[in-house]
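Undergrad: 3D, please:
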Amino acid sequence: MAERPTADWRDGIAEEAAEIAAGVLDPDCACMAGLFPEDLLVATDAVLDTFEGDLAGLAEASDARILAVVERVVLALNSVNEAHGGGAFETDEREQLCLYIDASLTENGVDVVTLTARHGLGRYQLTDKWRKW
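TA: Down below sits the predicted model:
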């Protein structure tokens, strides 16, 4: 399964905590825990849990069903972002989330390139219609 962006964010938080504990990072220079508070991580993981549950059987699904799954995850992530002041997912996080969605679909048999082409989109435009983050 594709690695969730939240796993990467948690690793960054742990790495900074270890560096602070070792005395190699000034606590005033640490930013990961502030960028990714636990409630943001939990809310994002809840959305991704639902998305992963929706992936079963998509290899044989209609475009409408696949796009509905993408729409649901994007709208749910919009809600998480909005609940965190509209700035929870910055450029790097947006890219990680979009790549995660793409990789998860691909791992579950969806040809994202062909799907998006049928709808006049580039591969990396799959989430654009609904995404506010």
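Undergrad: can we go C-alpha only for contacts and neighbour counts from here?
TA: Will do.
Undergrad: surely Asn108 and Ala56 touch.
TA: Yes. The pair Asn108 / Ala56 is scored as a contact, 7.1 Å apart, by Cα atoms under 8 Å.
Undergrad: now do the buried residues in the longest helix along the chain.
TA: Ranked by residue count, the top helix of the chain under DSSP state H comes out as helix 63-83. Neighbour counts over helix 63-83 (16 or more other Cα atoms under 10 Å) mark 63, 66-67, 69-81 as buried.
Undergrad: likewise for stretch 39-48?
TA: 40-41, 43-45, 47-48.
Undergrad: excluding chain neighbours, give the residue nearest to the most centrally placed residue in the chain in space.
TA: The centroid of the chain falls nearest to Leu97 when counting by Cα atoms, centre = their mean (2.6 Å). Nearest non-adjacent residue to Leu97, counting by Cα to Cα, 6 or more residues apart in numbering: Pro5, 6.3 Å away.
Undergrad: I'd like the structure of this one too, to check against the first:
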Amino acid sequence: MQPFERELTALTHATDEEIFAAIQHVVLALNKVNDDYDSAAYETGEREQLCEYIEDSLTENGIDVDAFAGRHGLTRHEITDEWRDW
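TA: A predicted model of the protein is given here:
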């Protein structure tokens, strides 16, 4: 199990702040990989797959991604935007 998945699994009755923290952790880790490859680690299709992975992981852990995003005036596709550099 990957660190992001472990972090989500550890959340019971997660608050939105805890969910955002988990998203931030995984996005910053992915940013680091991208930085290590001079901002060329991920191609368009891979970026989409990474976002889908994050959304799917949240869903698998009982988080309604659309409802979560909507509570913050976002769409499901915008939940990583605050931190994402890739």
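Undergrad: narrow the buried residues of stretch 39-48 of structure 1 to those in helices?
TA: 40-41, 43-45, 47-48.
Undergrad: between these, which is nearest Ala117 of structure 1?
TA: Leu48 (25.0 Å; Cα to Cα).
Undergrad: my guess is that closest one contacts Arg72, does it?
TA: No. Look at Leu48 of structure 1 against Arg72 with Cα under 8 Å: they stay out of range, at 10.5 Å.
Undergrad: count of neighbours near the nearest residue to Gly57 of structure 1 once chain neighbours are set aside?
TA: Spatially, and ignoring its direct neighbours in sequence, Gly57 of structure 1 is nearest to Asn108 (7.6 Å; Cα to Cα, 6+ apart). Neighbour count of Asn108 of structure 1, defined by other Cα atoms under 10 Å: 16.
Undergrad: for Pro5 of structure 1, same thing?
TA: Residues near Pro5 of structure 1, counting by other Cα under 10 Å: 22.
Undergrad: need the counterpart of it in structure 2.
TA: Using TM-score structural alignment, Pro5 of structure 1 lacks an equivalent in structure 2.
Undergrad: do the same with Glu90 of structure 1
TA: Using TM-score structural alignment, Glu90 of structure 1 pairs with Glu43 in structure 2.
Undergrad: what segments of structure 2 are helices?
TA: 3-10, 16-36, 44-60, 65-70.
Undergrad: would JSON lines of the ones you listed with distance to Asp85 of structure 2 be doable?
TA: Formatted as JSON lines, the helices of structure 2 follow (distance: least, Cα to Cα, whole Å):
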{"stretch": "helix 3-10", "distance to Asp85 of structure 2": "18"}
{"stretch": "helix 16-36", "distance to Asp85 of structure 2": "6"}
{"stretch": "helix 44-60", "distance to Asp85 of structure 2": "10"}
{"stretch": "helix 65-70", "distance to Asp85 of structure 2": "19"}
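Undergrad: so which of those comes closest to Asp81 of structure 2?
TA: Of all the helices of structure 2, it is helix 16-36 that lies closest to Asp81 of structure 2, at 9.1 Å by Cα to Cα.
Undergrad: so the closest one versus helix 3-10, what angle?
TA: 170 degrees (axes from the mean of the first three to the mean of the last three Cα atoms, to 10 degrees).
Undergrad: helix 16-36 of structure 2 vs structure 1, average offset?
TA: Mean deviation of helix 16-36 of structure 2 relative to structure 1 after superposition (mean Cα distance after the TM-score superposition for structure 1): 0.3 Å.
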